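[1] coords please:
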Amino acid sequence: MKPKTKVIHAGAFGDPFTGAVSVPIYQTSTYKQEAVGKTKGYDYSRTVNPTRSALEELIKSLEFGKAGFAFGSGMAAISSVLMLLNSGDHVVITDDVYGGTFRVIDKVFKRLGITASFVDTSNPEKVEAAITEKTKAIYLETPTNPLLKITDIAATAKQAHEHGLLLIVDNTFATPYWQHPLLLGADIVLHSATKYIGGHSDVVAGLVAVNSDELAEKVGFIQNSVGAIPGPQDAWLLIRGVKTLALRMEQIENNARRIAAFLEGHRKVRKVYYPGLPGHPGHELAEKQADGCGGMISFDVGSEENANKLLSRVRYFTLAESLGAVESLISVPAKMTHASIPKARREELGITDGLIRLSVGIEDGDDLIDDLKQALE
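    Predicted coordinates for the structure are as follows:
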């Protein structure tokens, strides 16, 4: 089944009871039992719900996994996966990581005795140097947020497994349309499904897929125990959103490549971060391990003052948190998505006050380029 067909027909399709083409929204918390302990597979919706099950079957299929799981947010998915670790364990994690991921590790899991080393995972030597006898997992973002670094998933999987470690990959930016970490050797893949999978700025959710029955049992136990699940309406919105994932990602990719090239040639832009550009240090790897480079672009205009001027003048880019929607969004990571990271650490990474992040949408590419051109001028 080819990718464009798969996003339509993967997972559960329709309703066998009525013939409805759309998976129904089972808005129920509990289910009638035929006798004590004798059910039709459902007893309580925190544990399992038919609409959520359809979504979980869908992400399992799209990510080529053994099982899929849905959560109430991307952070709920990340936190639940990190709950596989025990007090005293250590994780190696990408340094240029989403601010919420940094925050939950640094402010929550650290208190519970789980430690982390934030390193440039695009450099395997730095990953190797960070591994200790207490390390249990390596956690990647690739492309990273917001500097779009690329890590070799297959090579890191081999490195992790040589040490008996789990490899966890946040695949939010690439989406399961462009990149498949489990096929490259990762053990767990996760998404903030709020972003490209939902695609319409109308739902908050997270998704996880795993590559083994053992991990499926463990993650399923955590999901049911913690209960950080989406409701059936949110699950249905994600199923609907996936139907257009292929069309959206191809239009977004086309726009992003054109915009990145325009920005790279503009005199008022100091630096552009986009793996689709030949000058990007991870360009060849990005082209090799994924089928597309996605719709996220970051660029530096030199100062907070310049960034604010541009933000005040754009017309088609909406100043907002989040990403991955049909409408183009714009943000300043240092002041928004990554504000929870200490300023000194941000500057060390290159997340300057003049760094702007674009989430390119599906609008006409000419309009988006014209908008950025007039704002920069």
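[2] drop to CA atoms for contacts and neighbour counts, all remaining ones
    Fine.
[3] mind listing the helices in this structure by residue range?
    With helices called from DSSP state H, the chain shows them at 3-9, 50-62, 74-82, 99-103, 124-130, 153-162, 175-178, 213-226, 232-242, 245-264, 283-289, 304-313, 343-349, 365-376.
[4] would CSV of those helices with distance to Val326 and mean neighbour count be doable?
    Converted to CSV, the helices of the chain look like this (distance: least, CA to CA, whole Å; neighbours: other CA atoms under 10 Å):
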stretch, distance to Val326, mean neighbour count
helix 3-9, 17, 16
helix 50-62, 20, 23
helix 74-82, 19, 22
helix 99-103, 23, 18
helix 124-130, 35, 15
helix 153-162, 28, 18
helix 175-178, 14, 24
helix 213-226, 30, 16
helix 232-242, 11, 23
helix 245-264, 7, 20
helix 283-289, 23, 16
helix 304-313, 19, 16
helix 343-349, 29, 13
helix 365-376, 13, 16
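[5] Next, the second sequence, to be compared with the first:
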Amino acid sequence: MRFDTKAVHAGVTPDPSTGAIMTPIFQTSTYVQQSPGNHKGFEYSRTQNPTRFALQDSIAALENARYGLVFGSGLAAIDAVIKLLKPGDEVISANDLYGGTYRIFTKVFENFGIKFHFIGMEDVANIENYVNDNTKLIWLETPTNPMMNIVDIKGAAAIAKKHNIILGVDNTFASPALQNPMDLGADIVMHSVTKYLGGHSDVVMGALAMNSDVLYQRLAFIQNSCGAVAGPQDCFLVLRGIKTLHLRMQRHCENGEKVARYLAEHPKVNKVYWPGFESHPNHAIAKEQMRGFGGMISFTFHEDDMQQSFRVMERFKVFALAESLGGVESMANHPATMTHGAIPREERMKVGLLDSLIRLSVGIEDADDLIADLEQAIG
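    Here you go, the predicted model:
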């Protein structure tokens, strides 16, 4: 089944009791049992819920995986992955990643004796320099947040398999419409479902997809035991959002390219970070492992002046100045003070995350209106 068809149908079957074409919202905390232990597969909604199960099946299908699990947020999904580890284990992570991921790694799990190495992964061969007997997980984003760096998933997977290490890939920026890390050798694919999968800025949720029976059993146990599950109402909203994922991503990509090329020609703009440019580092890898370059763009001005960026963002009329991304509406974000504020400035500077950098999530509005908004805001 091709992706566009899966987006509409995967995980969703008519309700057997009514024939309803959409999965009902099973807004219940518990299920009546005919006798102790006779529960027809459903006992308690932290453990099992039909609406959540339908969404998990849908996300698994979109990622060409056997199993899916959804959580109360993207960070809750990452939290579950790190709980696969034990004190003394080590993680190799990209040094350009979402600030919340950096925060949970360094401020929470380092306190439990897990060691993290944050390294450049533009050349995945660099990973080998940090592998040792304690390395249990490689964690990467591609494209990265917010520098839009591209990491060779297939190359990272080869290293992970060589050393019997789990490879986890945050696929939030690409979405399964543009990239399927499982097909390239990843063991776990993570999504902040809040973003493109939900697509309408009305849900907070995370998801994991995997093929391994062992990983699924361990992560499902963590999901149930730790309790960071997604509620049925939110699951219903995401099931609805996924039905238009392929259409939305097509428009995000089209608008993203127009905005990126406009910014690249603007005399006040210094650098534009978008993997669709042939000059972008690892553009060839992006072209190979992605089916489009997405609607996420970052850019800087000629002088690293935070106040200039503030003035521009305060003048936006169509772009909303807000945290998050991936909604139908366009958003602007200042990573240094917003999404990546937890990362020390010296660490941000090492990867080029300047004080003036603005991150755009290009929505599905008319591209000419978005460009006109940029024109009046930048001046």
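[6] Need the TM-score between these chains.
    Laid over one another, the chains give 0.99 as their TM-score (TM-score structural alignment, normalised by the length of the first structure), with 377 aligned residues with a CA RMSD of 0.8 Å.
[7] just to revisit the earlier point, for my notes, please list the helices of the first structure in JSON lines and give distance to Lys110 of the first structure for each entry.
    Formatted as JSON lines, the helices of the first structure follow (distance: least, CA to CA, whole Å):
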{"stretch": "helix 3-9", "distance to Lys110 of the first structure": "38"}
{"stretch": "helix 50-62", "distance to Lys110 of the first structure": "30"}
{"stretch": "helix 74-82", "distance to Lys110 of the first structure": "11"}
{"stretch": "helix 99-103", "distance to Lys110 of the first structure": "10"}
{"stretch": "helix 124-130", "distance to Lys110 of the first structure": "17"}
{"stretch": "helix 153-162", "distance to Lys110 of the first structure": "22"}
{"stretch": "helix 175-178", "distance to Lys110 of the first structure": "29"}
{"stretch": "helix 213-226", "distance to Lys110 of the first structure": "19"}
{"stretch": "helix 232-242", "distance to Lys110 of the first structure": "31"}
{"stretch": "helix 245-264", "distance to Lys110 of the first structure": "36"}
{"stretch": "helix 283-289", "distance to Lys110 of the first structure": "32"}
{"stretch": "helix 304-313", "distance to Lys110 of the first structure": "32"}
{"stretch": "helix 343-349", "distance to Lys110 of the first structure": "18"}
{"stretch": "helix 365-376", "distance to Lys110 of the first structure": "41"}
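[8] Can you check which of the ones you listed gets nearest to Leu190 of the first structure?
    Checking the helices of the first structure against Leu190 of the first structure by CA to CA gives helix 74-82 as the closest, at 7.0 Å.
[9] The closest one packs against which elements?
    Helix 74-82 of the first structure sits against helix 99-103, strand 188-192, strand 206-210, helix 213-226, with contacts defined as 3 or more CA pairs under 8 Å, 6 or more residues apart in numbering; DSSP states H and E.
[10] out of the ones you listed, nearest to Ala325 of the first structure?
    So among these, strand 188-192 is nearest, using CA to CA, at 12.3 Å.
[11] Can you give me the end-to-end span of stretch 63-75 of the second structure?
    Its start and end residues considered, stretch 63-75 of the second structure measures 19 Å (CA to CA, to the nearest Å).
[12] Nearest approach to Ser331 of the first structure belongs to which of the helices and strands packed on helix 74-82 of the first structure?
    The minimum distance between Ser331 of the first structure and those falls on helix 99-103, with 13.4 Å, by CA to CA.
[13] Mean deviation, the closest one versus the second structure?
    Compared with the second structure after fitting, helix 99-103 of the first structure deviates on average by 0.2 Å (mean CA distance after the TM-score superposition for the first structure).
[14] For the counterpart of Thr13 of the second structure in the first structure, give me its contacts.
    With TM-score structural alignment as the criterion, the equivalent of Thr13 of the second structure in the first structure is Phe13. Applying CA atoms under 8 Å, 6 or more residues apart in numbering to Phe13 of the first structure gives the contacts Val21, Ser22, Val23, Ala54.
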